[in-house]
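Chemist: Starting from these lines, generate the structure:
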Amino acid sequence: MISGKPIKVLLVDDSAMVTKVVSHIINEDKELTVMGVAANPYEAVEIMKREKPDVILLDIEMPRMDGLTFLRKIMTQHPIPVVIFSGVAPKNSRNAVKALEYGAVAVLQKPKSILSPEFQETKIRFLEALKGAAASVTGLPLLRRRIHDVSIFAENEITELEKHQKATLLPSRKVIVLGASTGGTQAIEFLMRNIKTDLPGMLITQHMPGEFTRAFAERLNTISKLHIQEAEDGEIVHNNTVYIGNGFYHILLEKEQNTYKVRIKDGPLVNRHKPSVDVLFRSAARQAGPQALGILLTGMGNDGAKGLLEMKEAGAITIAQDEKSSVVFGMPRAAIQLGAAQYILSLNEILKFLNHYTP
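Modeler: Sure, this is the predicted structure:
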């Protein structure tokens, strides 16, 4: 809730059936309320003239004006936290990732049949994403600056030498694990654009639906000197390689005969999330101990805090993002309050730390 009042959600989608189902889900939660429904951006503008929403839930494919165009107008003219609501088609996945570049706080998959076994998990993620977006309102100016900062480096050309470095990957003797939620996609992109090569392998849990994690990884791979991919079960962790956790499963680290491997496992939600940052961090504490570096970035809630503490107790280096550079300070704050973070750093300072960290 915001100041004791329910979070006001404006639903912008041209499907009457979708808006009916989603409105019911939102209004069932005491912390949320649907303050308006619009079939296109023009109707949304008229509603916003009468009352400002706390969060906009925005479809991409709509008549008269598409969601990406409307999102850019919102972020430049009337910044309000926006959550993108998208289908599963490959084109939609790419556009959803593009929406994150334009300033959307999160992307959500349109709910499948309410009779499907996955519906309850989808519902939990859906409500958490809306609440996280509302909590990001104080970080919106920061998010807009971050987008501008990232655009300065837009579409970096990867040189032939850097392509060669990507292709010559050795098994990693150390490992970096990173967790993030609301605001994390933009923070991760900032790091990946500007990070050096010659780093240990990195495993990332970003709270994001599984329909979009592959497109997110592919996008990052085009702008980074590191090799970035969606994680696959059983593959060896290599230097200069980043493994983005699949949003359908938990991602874990495993050590087998002195070799680190990625594990992808199904299971219940942990801290209301799958993938969960705590699951990744706890596996790093147990499997890598002092050979690990843990980084907890912006996000709502407390996922990752206890796992980061376990890493610290196992001898790992642990970092939490500071409040000033976080879009939402919930997850880093929870870790700091537990005493889990050896270092509390801004995003720029985290980048500098990584650029001096050796495999």
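Chemist: from here on, contacts and neighbour counts on C-alpha atoms
Modeler: Noted.
Chemist: so Glu310 touches Ser283, yeah?
Modeler: No. Glu310 lies out of contact with Ser283 (CA atoms under 8 Å); the separation is 9.4 Å.
Chemist: What strand or helix carries the closest residue in space to Phe190 that isn't next to it in sequence?
Modeler: Closest residue to Phe190 apart from its sequence neighbours, by CA to CA, 6 or more residues apart in numbering: Val150 at 5.9 Å. Assigned by DSSP states H and E, Val150 belongs to helix 140-152.
Chemist: The structure of the following sequence is requested for comparison with the preceding one:
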Amino acid sequence: MKTRVLVVDDSALMRGLLSQLIGMAPDMEVVGAAPDAQTAREMIKALNPDVVTLDVQMPKMGGLEFLERLMRLRPMPVVMVSSFTESGSDTTLKALELGAIDFIGKPRADSGRSMENYGEDLVEKIRAAKGARLRTSMSSSTASPSLSTPTRPGLAASGKLIFVGASTGGTEAIKEFLLGIPADCPPILIVQHMPESFTASFARRLDSLCAPRVIEAQGNEKIEPGTVYVAPGHSHLLIRRGNSGFLTELAATAPVNRHRPSVDMLFDSAAALVGRKAVGVILTGMGKDGAQGLLRLRQAGARTFGQDETSCVVYGMPREAFLIGAVEEQCSLDDMARRVLGAICV
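Modeler: Model (predicted):
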């Protein structure tokens, strides 16, 4: 049975383009296209789509307000379609917090990507959304880090580093993980599959919510305790040895597993240079990026953790890692920070 998709966008040109690209997939059917939230609401009632693509910016009722109502009254898989702007990225991150499964930027003529590649990415995200685990907005986003993340003796002085990879559903999973991490944590390096125009906003959002300092990596920063380094969307994030410790390194080389930044690239760097002093964590995500890298981390003596199926939005990357023996311990997202901190303190 084909996946039934409703396209919601105020631009007639964009509705037509998205409908055409989705309709080219043999396993998908565009059952309707709505110009605004009011029409979309009626179409959802009448057509019962499997997945909705939703414009972030719309007249009358905006995409966020409509999404919030939809997830409260009739939860269903939603893929946000966002502009590549700072305000667009902030709004998109809020949409993911409200329960959207994933997002994709609007196609741009200057992006260097063919429309065929854009269509493949769009269809892949819709497929993942249909099979994803729905969740509602989590109240922990407003929790005080000082109440939930007590310091633990020896964390910062352990000499260990934490490496985290995620994709679909990862923005909220990473936030939940970091809300359980105290300010005096070991250095944490993160790869989240995300376009370059979104990673700076993502880092700022995490920094405002979490006890550790969170920054978008710029390259050549000294890797220090109490700091979280988020890979920029334009480059792989690696580490290298400096005169007095490790430094961040960015590489704008070819995508790995179709991704740049790639989780495998980060984990491979950690396996080669950090070994048993590393802790690897693979969270919710579509595909297999990070699985082989996590295996190499474990083979190098690192502790490795994978998010379990029940708490994943998409049990793809953690599943692939688990199947090849890369995951030493599976655990739920709400227990992940405690387990990782426990591995550091031993």
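Chemist: overall similarity of the pair, as a TM-score.
Modeler: Scored against TM-score structural alignment, normalised by the length of structure 2, the superposed chains reach a TM-score of 0.90; 338 aligned residues with a CA RMSD of 2.3 Å.
Chemist: tally of neighbours for the alignment partner in structure 1 of Asp334 of structure 2?
Modeler: Mapped onto structure 1 by TM-score structural alignment, Asp334 of structure 2 lines up with Asn348. Other residues near Asn348 of structure 1 come to 15 when the count uses other CA atoms under 10 Å.
Chemist: In contact with Asn348 of structure 1, which residues are there?
Modeler: By CA atoms under 8 Å, 6 or more residues apart in numbering, the contact set of Asn348 of structure 1 is empty.
Chemist: Quick one: the strands in structure 2, in order.
Modeler: Secondary structure of structure 2, counting by DSSP state E: strands at 3-8, 28-34, 51-55, 78-82, 102-105, 161-166, 188-192, 213-216, 227-230, 236-242, 245-251, 278-282, 303-307, 329-331.
Chemist: TSV for those, including distance to Ile44 of structure 2 and mean neighbour count?
Modeler: As requested, the strands of structure 2 are exported to TSV (distance: least, CA to CA, whole Å; neighbours: other CA atoms under 10 Å):
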stretch	distance to Ile44 of structure 2	mean neighbour count
strand 3-8	8	24
strand 28-34	9	20
strand 51-55	9	26
strand 78-82	12	25
strand 102-105	19	23
strand 161-166	31	25
strand 188-192	31	27
strand 213-216	39	21
strand 227-230	37	24
strand 236-242	40	21
strand 245-251	44	17
strand 278-282	35	28
strand 303-307	33	27
strand 329-331	36	18
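Chemist: Which one of these lies nearest to Gly119 of structure 2?
Modeler: Proximity to Gly119 of structure 2, assessed across these by CA to CA, is greatest for strand 102-105 (10.4 Å).
Chemist: what's the mean distance for the closest one versus structure 1?
Modeler: On superposition with structure 1, the mean distance recorded for strand 102-105 of structure 2 (mean CA distance after the TM-score superposition for structure 1) is 1.9 Å.
Chemist: contacting residues around that strand?
Modeler: Strand 102-105 of structure 2 has contacts (CA under 8 Å, 6+ apart) with 78-84, 92, 96, 122, 125, 129, 168-169.
Chemist: Go through those and name the one nearest Gln218 of structure 2.
Modeler: For the contacts of strand 102-105 of structure 2, the residue nearest Gln218 of structure 2 by CA to CA is Phe84; the value is 19.9 Å.
Chemist: Just give the number of residues close to that closest one.
Modeler: A count of nearby residues for Phe84 of structure 2, using other CA under 10 Å, gives 17.
Chemist: Aligned against structure 1, show me the partner of it.
Modeler: In structure 1, the residue matched to Phe84 of structure 2 (TM-score structural alignment) is Val88.
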